[in-house]
Each structure stands twice: as C-alpha cells, then as structure tokens.
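Q: dropping the sequence and predicted coords here.
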Amino acid sequence: MKIVITDGATLSGGGVSLERFSRYGEVCAYDLTAPKQLAERLADAEVLLCNKTPVPAEIFDKCPKLRYIGECATGYNNIDIAAAKAHGVTVCNAGVYSTNAVAQHTFALILHHYSCVAAYDAAVRDGVWKRAKTFSVMPYPMEELSGKILAVVGLGSIGRKVAAIGAAFGMHVIAATRTTPRDCPYDLVSVDEAFARADVLTLHTPLTEQTAHMVNRRRLETMKPTALLVNTARGGLINEDDLAWALQNGMIAGAALDVLTEEPMGDTPLYGLENCTITPHVAWTPLETRQRLLSIVEDNLRLYLAGTPQNVIC
C-alpha cells in the first residue's frame, strides 16, 4: 500500500516524526505539494495524509486508486467532501487534538490585549522603569477580565474550553451555537446578539458556506467600541476589508487573530494596524499538541485498515 503525505513540512520537525506511518505501507512524504503536482503524486496511492493541501473534485477522477484521506487537522474544508463521498473515499479528521492548545492561545491573545504585557516589557527594556520616580509605571491602561461579557461563537470542544476558562476568570459567558447543547451553563443567544453584547467575541466555528464572512460590516457596526474580536478558528470567517475598516474607524477597540484568509499572509488590509495583533497560525503547534495530532491520525489509519474507522467525515 502506498501512503502519500503531501505537506509534511507543516507536520514534522521540532520533536515530531512521520516515521510512524511506514509500518502501514510505503510512505512518500513531500514537504509541500503544489496543486499542479497533486494528481501525479497521488496517481498510484491508496492513502493520502494531508494538512492544508487542497483536494478538489477532479483529483478523485484522476486518482482512482485513492481510498482513504487522513486529514491531519480538525477542519477539513480543504477537501471536496461531496466528491470524496461520491467516489467512495473515506475521509477521517483528527478531532479534538488541539482543544487545550487553541483555548490557551485564545486567552494568550485576550490577555495580551488587556494586560499589555508586551508593551510593558518593551518599556522596561527601553529603561522607562529605571528612569521612573515612582515604584510603579503605568502608561498603558490595563483592564480586568472579571465582569466582562465573553461571547463564544461556536460551542464545540474548543468553544466549550474557552467558555470554561472565561468563567474561571469571572467573565459572564454567552454562547451562540448551531446546535443546542444539553445542560448548557451559559446563556444561549443568536449570532447577532453575541456580536452586539460582547466585550470579547471569540470565534470557534468551522469554515462553511454558512459561516464564511460571518464577521462583516453589518455585524461589526453593532459591536461596542470597546470590544475585542478574537479569531483562532479559520481566517475565512472574517471579511478582512470590513474588519480593517472597523478597526481604523473605532467601531471596535481591537482584534487578535491567529488565522487569515490567505496563508502564508498575503496582501491583507489588516497588516500593520496598531490595534490588530496577528500571530502566524500557531495556536495548534505546541509539541504535545502535534504529538497528539499524529497519534490520532495514526489511530484513524490503523482503524480504517482494520475495518472500524473512527472520526469519519464521509
């Protein structure tokens, strides 16, 4: 059996190895795969393991031996699922591997905004504290999280973890979710109400036709001018032109993003805005998180080969 890994550079290194997959067949691992290279590399492969490689509908016609795709991520919008299903190709994703890490990074971004750690560290390094006449120097206003309204949009495993952390900080948590959870301890609201009421609004939904550009000018205009928008989910949830307009015109106080519509970063209007913090899609990258990811991907493949697949998308 031939196993092709199309974007190994996004998965391996830093204490993580792809060698584990060699026990299941012949492995051909590529650092990255351009769209025009995909069909040739998958021509005689039965298994594809990918992270962000786009897998469009035509690939399934060109690669008739392909029987299984292991998505090395939670989101699977890079794969044409309808085409995979039509061709009898099983697709499994990695489920909840990144819950703790993404929730942690979400609050790192929130705390960065309200506690001003980076600004104060830079000030101390510039000698501000050495030159001070008082024991405390406070040019950057800080705020408590306690009492603020945390609006969580999407109440899957990551959203629930973020909500729990927010509650532990003393925040008042409200949630907007497509499905109504049982015994939810938080106030359930519509997406529009979440935007309007939030002091901090954080996105934890998949990118679908229904959620694309859910952050847009209409909703941004309803937000508090003191609000913070956080996105550690998918860049396509945000209309970046509309968000840049809102940030430049004081419609909201700030944004903190780990994802963008185009990755690596392209020509986004958000680049360089003082009230927009951007990290390069790193919420999922702690060592323990990536080790867990590959363990789940391996288990998915092993159970598929055993005839009992798990985490099945189609």
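A: In hand now; what should we look at?

Q: could you use CA atoms for every contact and neighbour count after this?
A: Will do.

Q: against Pro280, how distant is the most centrally placed residue in the chain?
A: Note on the chain: the residue nearest the mean C-alpha position is Ala233, at 3.1 Å, using CA atoms, centre = their mean. Distance of Ala233 to Pro280, computed by CA to CA, to the nearest Å: 12 Å.

Q: overlap in contacts of those two?
A: 258-259 (CA atoms under 8 Å, 6 or more residues apart in numbering).

Q: picking that back up, identify the residues contacting the nearest residue to the residue nearest to the centre of the chain once chain neighbours are set aside.
A: Distances taken as CA to CA, 6 or more residues apart in numbering put His204 closest to Ala233, at 5.3 Å, once the chain neighbours are dropped. Residues near His204 by CA under 8 Å, 6+ apart: 152-156, 158-159, 231-233.

Q: okay, pairing it with this:
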Amino acid sequence: MHKIVFLDRATIAPQIRLRSPAFAHELVVHDRTAPEQIVERLAGASIAITNKVPLSAAVLAQLPALRLVAVAATGTDCVDKAYCQQHGIAVANIRGYAVNTVPEHTFALMLALRRNLVAYRDDVLAGEWQRSGQFCFFNHTIHDLRGARLGIIGEGVLGQRVADIARAFGMVPLFAARKGKTGAGRLYTPWDEMLATSDIITLHCPLTPQSRGMIATPEFRAMARRPLIINTGRGGLVDEAALVQALDEGLIAGAGFDVADGEPPAADSPMMRIAARPNVILTPHVAWASDEAQQTLADQLIDNIENFVAGRPTNLVDSAY
C-alpha cells in the first residue's frame, strides 16, 4: 500500500475536488507544512505531493521510502531534481492546465496598465471627475494594444497562447531568443533587439539558475521604448531592486506582476514598496487560479500519481527542467 502525503493542500482552493487515487493507499493531507515539519510528515511516504513546499537534497536524503514527488504545479524549482535523478526518485509536474487562465490574466494586466485603468479609477474615487467640469478628463495617457510590439520571453504553451491572443488584438508578437545566444533563427528575435523594440515585454519561462535575474539594470537600460513589463512566470526572473530603479528613472512605463521573489513578499520588499503606484499592479500569484484551471490541475495531479503506480509514468521531469 502506498502512503501519499499532500504537504500544502491549501495552495489549491477548497472548492476544487481532489479525487481519491484508484489503488490501495493511505492519503494524509496537510493544509500547510513548515520546513521543520517536512521530514516527520513524509516519514514512510512513497509519494509526496507538493506545490511550493521545498524538498531539498538534505530533506530528501532522510526519506528512503520516497519514490515519487508529484508537484501540483508546472514549476519544479521547489524540488532538488538532481538529487532525485541520482537516487531514483521520480518527479512529475502539471502541464497545459493554465493555457487559458494565465494568458487571460496576462492580458488583463496589459490592458489595465496600457489604458491606465488603475490611475483613472483612483482619480474617480478622489473626485477628479466632478472637478473636471466636463464629461471626461485626460490625466493619464491611453494606448491601444493594436500595433504594439510584444516581446515574449518563453516559447512554450503559455507563450504561444499569448502570441495567439496578441495577434487577435492586432499586436506584433516577438519571441525572444535566449539571453546571450546568437544566431537566433527566423522564428526568434535577437535578445537585444527584443529589449530595444518592444512596447510590452511579458515573461513565460521557468526559473532556473540560468534565468534568475535575466531582467536587471542592463536590460532595463536597453529598453528604448519604455515598455510595460508583465511577469506571470516567476518573481526571480526579474531583479526587483532594479525594477524599482527602472520605474523611478522612467526607463519603463509600468509593471504588472503576479509573482514576487519570495512569496508572500515581506512588507518592506521592493515589490510591496511600489505596489500602490498607479502604474504598477501586483496580484498574489493567482494568474493560474481560475476554478476551471485548478480543477484541471487537480485531475492531472491524480492522473500522474495513478500512472506512476501503474508503471506508465506521465509528465516526468529531469534535472534540466
């Protein structure tokens, strides 16, 4: 009989149904798990489910019975995959479930910032409409999406879906070649060109040691068109101190972030210090979280576990993912 332990069930909304795996098992569910509780709670477990609870090599080394880490998300940076690969622990993730919810959230941020909706709403609440003395007022610029150049970092399922929606808006999507690479090929725009010519830049790539801080001060200074920066990927992709400086210096027009480098962010973190600005929107890592997407995720999570036990594992990832 397999012992399955879900370390952070509260990361999936309570109304989402999590079906029972179709094999003999014991399922133990915890809403949250602190770092010091991980080893005790996973003792004797053959299958661990985690969304964001970190499973380091030091932790994994104390869990000899563990055979599968089922990640309840697409990103697997919470797991030491190199250790797992070296010690016969499979790692499976969730794929394709967010193909609508993340792109829709991405465009919600784009539209709100491009049309200065937050700033205008704040003005209305402050009485500016009445003081204007006419049917409208023009305190903030408004820009259409049509014709805008959209730099997309990450050409996976989400990046491709964002590009499809962008074309429907009449935008010009550009898939950025990887930073530092030359000879991008016809499907990709060189990294430096993407930075210099985009009106909006949106990130849809995983966080790895190579991608951490991929947008920092040199990149912001290369953004000749003062673009919006949209990040629904991972907080660590953007240097947050550099982001604050870029906003202060007017190097970018605004920022729409659904992620932070450390979640929840500390009250005095760079992201929280700028969260109240009218050209900044910070949402609490919910781009993925439509009810429809969460149910797809929950169903796929159990599918991955059942398929692994049946000997036909799905969605396995390796140390390079």
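A: Yep, it's here. Everything numeric in this text was worked out from a predicted model, so none of it was measured.

Q: look up how far Asn78 of structure 1 lies from the residue nearest to Ala233 of structure 1.
A: From His204 of structure 1 to Asn78 of structure 1 the distance is 17 Å (CA to CA).

Q: what's the mean distance for stretch 292-303 of structure 2 versus structure 1?
A: Aligned to structure 1 and superposed, stretch 292-303 of structure 2 gives a mean residue distance of 0.6 Å (mean CA distance after the TM-score superposition for structure 1).

Q: show residues contacting that stretch.
A: 12-13, 16-21, 70-73, 93-94, 97-98, 100-101, 288.

Q: now do the helix or strand where Phe175 of structure 2 lies: which elements does it pack against?
A: If you go by DSSP states H and E, Phe175 of structure 2 is part of strand 172-175. Applying 3 or more CA pairs under 8 Å, 6 or more residues apart in numbering; DSSP states H and E, one finds that strand 172-175 of structure 2 contacts strand 149-153, helix 157-168.

Q: what span of structure 1 lines up against the longest one?
A: Under TM-score structural alignment, the alignment places helix 157-168 of structure 2 onto residues 157-168 of structure 1.

Q: so for the matching stretch, what gets flagged as buried?
A: 157-167 (16 or more other CA atoms under 10 Å).

Q: most widely separated two among these?
A: Ser157 and Ala167 (15.4 Å; CA to CA).

Q: how far away from the center of its chain is the strand holding Phe175 of structure 2?
A: Relative to the centre of its chain, strand 172-175 of structure 2 is centred 20 Å away, using CA atoms, centre = their mean, to the nearest Å.

Q: for stretch 147-163 of structure 1, same thing?
A: Worked out by CA atoms, centre = their mean, stretch 147-163 of structure 1 lies 14 Å from the chain centre.

Q: circling back: just the buried residues of stretch 157-168 of structure 1 now: which is nearest Lys36 of structure 1?
A: Nearest member of the buried residues of stretch 157-168 of structure 1 to Lys36 of structure 1, counting by CA to CA, is Ile158, at 34.4 Å.

Q: now for that closest one: which residues touch it?
A: 96, 98-100, 102-103, 204.

Q: which SS class is the most far-flung residue of structure 1 relative to its centre?
A: Most distant residue from the mean C-alpha position of structure 1: Lys133, 44.2 Å away (CA atoms, centre = their mean). Look at Lys133 of structure 1: counting by DSSP: H, G, I helix; E, B strand; the rest coil, its state is coil.
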